[in-house]
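Student: One predicted model, sequence on top.
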Amino acid sequence: MQTLQPKNPYVRIALRRAARGTDSSDAFLDRRTALQQLLDLSRILHHICWALVGAMALRAYAPDRLTQDVDIIIHARDEQVARAAFTAAGYRIGNPLPISRFTAHPQDETGYSIDVLVLSEPWLNEALA
């Protein structure tokens, strides 16, 4: 069976350098438990392609970090659909941050805020796949 390789050289370099658990033993990474549970965004975003980025995504490579939000990335063509999906799920849309296009805040303020990074870079389709 042949392993698919990304066409974009920067994606290939990033994948080569993304070693699991740098400075942490495999035993430590395998036995640790998440300090914070990630909500199921697939129930909200349905058919929108998205990827987890930021502190929550680092769980695969380093010890868990406490964070107050969830960072995701989506394609620019899906921005309006994502905004509507978060609104329909009971989130309110906040002002943009320096790095994100919008933030979805839970109505009850007890859950995670979700910072949504929106890109239209040519490599994004491949990265999300």
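Tutor: Done, it's in.
Student: only C-alpha atoms for contact and neighbour calcs from this point on.
Tutor: Will do.
Student: all strands of this protein, in order?
Tutor: Per DSSP state E, the chain carries strands over the ranges 50-53, 69-75, 91-94, 102-106, 113-119.
Student: this is the comparison structure:
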Amino acid sequence: MRSLGKGNGAGEENSPSVALSTRERRRKFLEMALRRARPGAGTAVEVLRRRTALRRWPDLSPLLAGIPWAVVGAVGARAYMPERATADLDVVVTPQDAPEVYRRLREAGFTEGPALLGGGRSYTTPDGVPVDVLTPDAPWLPEALAHVRRDPQGLPVLPLPYLVLMKVQAGRTQDLADAARMLGAAPEEEREGARELFRRWLPDALEDLESLIRLGELELGAEPQ
């Protein structure tokens, strides 16, 4: 989704005035989803385990050479869940690197758009592809960017535990649904990595993390506990 109000999660969760409403929204969503969830209902299991790159997105690697960056949002999530439709490419960089990133994009012919509420700026490629550059003030971001993985297209993406953390901090319904779907198909090693990150950076959401894991398992056909 592309808008001035688009947040990146980290700032929202850490703001005292907004964090409470973010947590409340998250927990209401999880309570409702767990009440309504049925094992194996919805998408076929073979589809849930499919990893594709049907749509090719711009690779900013040549433009951002030497700058740590990664794809996030729906495009980043396709490395860990079925690909879903989205209108734009979300990328994340540190706030410190943002001025240089903006300069390079402008020089490459990207059209600069409005600032994003949660930190960052929107751009459009010369070919008309919307790109949102997110710059969360998140202490874990440099560590995450130092361990990027590659999606089926070869784009750099955050490791699953960090992407889940970012989505839970954002707290939007689609982000939580993505987190549940990614965690449901994730090996236990990845889930434990997410638990460790939450203990360090978002301890009050550990119970919510377990609920997301359970939701993901139910979608894959696990029996209710």
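Tutor: That came through fine. Since this is a predicted model, take the numbers as computed values, not measurements.
Student: What would you report as the TM-score here?
Tutor: The pair, once superposed, lands on a TM-score of 0.69 when counted by TM-score structural alignment, normalised by the length of structure 1; 103 aligned residues with a Cα RMSD of 2.2 Å.
Student: For the strands of structure 1, could you give me CSV that also reports mean neighbour count and distance to Leu39 of structure 1?
Tutor: Formatted as CSV, the strands of structure 1 follow (neighbours: other Cα atoms under 10 Å; distance: least, Cα to Cα, whole Å):
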stretch, mean neighbour count, distance to Leu39 of structure 1
strand 50-53, 18, 11
strand 69-75, 20, 9
strand 91-94, 17, 13
strand 102-106, 21, 12
strand 113-119, 21, 10
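Student: Apart from its neighbours in sequence, what residue is nearest the residue nearest the centre of structure 1?
Tutor: By Cα atoms, centre = their mean, structure 1 has its centre lying nearest to Leu52, at 1.4 Å. Leaving out its chain neighbours, the residue that sits closest to Leu52 of structure 1 by Cα to Cα, 6 or more residues apart in numbering is Ile72, at 4.6 Å.
Student: and if you look at Ala98 of structure 2?
Tutor: Using Cα to Cα, 6+ apart, the closest residue to Ala98 of structure 2 is Thr135 (6.9 Å).
Student: Please apply the same query to Gly90 of structure 1.
Tutor: Gln107 (6.2 Å).
Student: for that neighbour, what are its contacts?
Tutor: Gln107 of structure 1 makes contact with Gly90, Tyr91, Arg92 under the criterion Cα atoms under 8 Å, 6 or more residues apart in numbering.
Student: can I assume the first one is in contact with Glu109?
Tutor: No: taking Cα atoms under 8 Å as the contact criterion, Gly90 of structure 1 and Glu109 are not neighbours in contact, 11.1 Å apart.
Student: Tell me which residue of structure 2 matches up with the residue nearest to Leu52 of structure 1.
Tutor: Alignment note (TM-score structural alignment): Ile72 of structure 1 maps to Val91 of structure 2.
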